[in-house]
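1. Sequence isn't available, so here's the structure alone:
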């Protein structure tokens, strides 16, 4: 029996598996064990907006009250005003995180983009003073040529190329070929030429970089595009676009079809809640779906996309015993490089191993030991 120890604050977790038994538990009906990290253990705020992992294995967490780095034993918190000049966040409300070259961390805040250099421990600020059309950054992406694509709430999309030349896409009331709204919520780049843009109240848009054309996408046949709030966009491994909205999940397949998954009153028949906030795939072919009021949902992607008769949705509603997530709002999801899932909620950060390995609480002791 090979033993692997994994350490979290206040927890010593044991993952046990036999080298002779390589069976993986692929059913979404397998029992999972969840663990909670919150402000009592050093997180700056219990509402988690975004999660990433860097090349060294650190987990970075964005909250409404600062940036957190988790090293497996403790949190290091970065806030506005904590350090000297050039070593401060411009704002503590963090909406999105992403890693770029040489381990730098890009941070979207309510007062501009921040670029954190961990080697120098400095923050570079990009805001209205040095070229942005607004400071309230809701999301960002990178173009095929490393352009910054910035979603600025109430202003639209700004693309900044390597020569600092800007291209603006925004809403125009007299032009149906403009963005449907300037209230940008999320973006996803697909291949080299397409950018999908979600808005607060006016649905989904597609920007074709080659033709410079903006198309407003109607996801519901019998619904006005303006009624749709898009909160999450995710490009799956097969090239399908998953859209999380206030009307459930819409999937624009690479074949041009639109599939829909909405709330059901019967567990397994549909989502537990129509307000979808985030997506993430695990290593077992399952898609994890975070909702605003219905906890976590897990589906088998191939069964859903194939419209198979045995398709069902696994509901994970909140509990406080570790058998499910700890809160009904799941605002962020991230798979780490070992296949573990990190789940942002409104009451802290949850951790789970989706492989179904026997994760057990061995000891409540802040002093971890190595065996």
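-> Everything's here; your move. Treat the numbers as computed from the prediction; the structure is a model and nothing was measured.

2. When you work out contacts or count neighbours from here on, use the C-alpha atoms and nothing else.
-> Will do.

3. list the helices and strands the host helix or strand of residue 233 packs on?
-> Secondary structure from DSSP states H and E places residue 233 in strand 230-235. Counting contacts by 3 or more C-alpha pairs under 8 Å, 6 or more residues apart in numbering; DSSP states H and E, strand 230-235 is packed against strand 184-190, strand 194-199, strand 241-245, strand 276-281.

4. Out of those, the one nearest residue 154 is which?
-> Using C-alpha to C-alpha as the measure, strand 184-190 is the one of those that comes nearest residue 154, at 6.9 Å.

5. one more structure, for comparison:
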């Protein structure tokens, strides 16, 4: 090979290597960042990973930066692992190396505290709860426990085996049991039974009251294992409601009285309402909601809307229109709704077999098996300080949404 040819070949090799290096060093900027979640809930001390999908796929800007807007609530490492620190809300963001492209997701951190046998409890299963005028929480398990800022007190000395509790407009506690209806006025107990009052059956499974002092107790015969209607006491006289005089079905498992004084009875075979004169019954045939058959729970919100928990979802009735919420058409989890409550901000709390859900009228937040320690929820109570008290088969679960 002569010198000219050798020199030419050398130049070609150098140019080729130079071009290759230039190609290898070409920057392909990221154009979009998409996160695997737009929002989620997280328990304190729990970790969940957020994945960032970058586009285009051949971007060279893969070294994104992860940040938390409030590290006292949650922190995130540079692999997208988010850890809950304390109750509150924060934004987790992924940002491109040049800082021009970013994406965020909202994280709500909640603190769970489960009490099993503590706070003076001698049992674990909790069936009902209510809040008195002083802000004390009354809890029905095997016994009646009053829980206040100074501690817990056993409110009965016998094996009452309470099933339901409520407070009337005078602040008196009413407690349903298998041996009658008990009233506590702050100093003494009084019991109403079939022998000394117009109570139809001594076995009581649920209670409802209104601002007039009216008390309604639904019955369940423990021998026949059948519901036996409901008894109402207005302070002077008793009334009895059953399928013989208008109730859709005798097995009443939840009740409420709305702001107009209408009594609502949910049964294992539909819903009944009674305004004091006229009965109405509701089922799949006349409301257009297929899963209205087996109803578990009812609650009335501040706008007098009625909310019903059924075996396959949640139903809202505004007095004219029925609306259905399921895990197919909303952000609610699970199917069977076992408990319903409203907090001071008018937000809805729903318990299902899969966990707990929160609805602010627009957006659902879910507390499932990944960030919620118990699924056996029987009752929910909200308090003015923003805490959620949850009665479960394992004890009392307290949810703190803020410090």
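-> Yep, that arrived. Bear in mind that the values here come from a model prediction, so they are computed numbers and not experimental data.

6. Could I get the TM-score for this pair?
-> TM-score of the superposed chains, computed with TM-score structural alignment, normalised by the length of the first structure, equals 0.72; 295 aligned residues with a C-alpha RMSD of 2.8 Å.

7. of all the helices and strands packed on strand 230-235 of the first structure, which lies closest to residue 220 of the first structure?
-> Nearest to residue 220 of the first structure, of all these, is strand 241-245, at 11.5 Å by C-alpha to C-alpha.

8. residue range for the closest one in the second structure?
-> Mapping strand 241-245 of the first structure onto the second structure (TM-score structural alignment) gives residues 306-310.

9. What's the average distance for the matching stretch when superposed on the first structure?
-> Here stretch 306-310 of the second structure, set against the first structure after superposition, deviates by a mean of 0.6 Å using mean C-alpha distance after the TM-score superposition for the first structure.

10. just how off-centre is that stretch within its chain?
-> 13 Å (C-alpha atoms, centre = their mean, to the nearest Å).

11. who touches the strand holding residue 233 of the first structure?
-> By C-alpha atoms under 8 Å, 6 or more residues apart in numbering, the residues outside strand 230-235 of the first structure that reach it are 185-188, 190, 196, 198-201, 203-204, 241-246, 276-280.

12. what range in the first structure matches the lengthiest helix in the second structure?
-> Using DSSP state H to define each element, the second structure has its longest helix at helix 3-24. Helix 3-24 of the second structure falls opposite no residue of the first structure when the two are matched by TM-score structural alignment.

13. That helix: how far from the chain's middle?
-> 70 Å.

14. likewise stretch 153-171 of the second structure?
-> 24 Å.

15. what's the answer for stretch 290-298 of the second structure, then?
-> Relative to its chain's centre, stretch 290-298 of the second structure lies at 17 Å (C-alpha atoms, centre = their mean).

16. For it, measure first residue to last.
-> One end of stretch 290-298 of the second structure sits 17 Å from the other (C-alpha to C-alpha, to the nearest Å).

17. now stretch 96-108 of the first structure
-> From its first residue to its last, stretch 96-108 of the first structure covers 5 Å (C-alpha to C-alpha).

18. Buried residues of that stretch, list them for me.
-> Going by neighbour count (16 or more other C-alpha atoms under 10 Å), the buried part of stretch 96-108 of the first structure is 96, 97, 98, 99, 104, 105, 106, 107, 108.

19. Aligned to the third one, what sits in the second structure?
-> Using TM-score structural alignment as the criterion, residue 98 of the first structure maps onto residue 166 of the second structure.

20. ok, now which ones touch residue 8 of the first structure?
-> Contacts of residue 8 of the first structure by C-alpha under 8 Å, 6+ apart are 72, 73, 74.

21. what about 7 Å?
-> Applying C-alpha atoms under 7 Å, 6 or more residues apart in numbering to residue 8 of the first structure gives the contacts 72, 73.

22. what angle separates the strand holding residue 233 of the first structure from strand 276-281?
-> Between strand 230-235 of the first structure and strand 276-281, the angle comes out at 10 degrees (axes from the mean of the first three to the mean of the last three C-alpha atoms, to 10 degrees).
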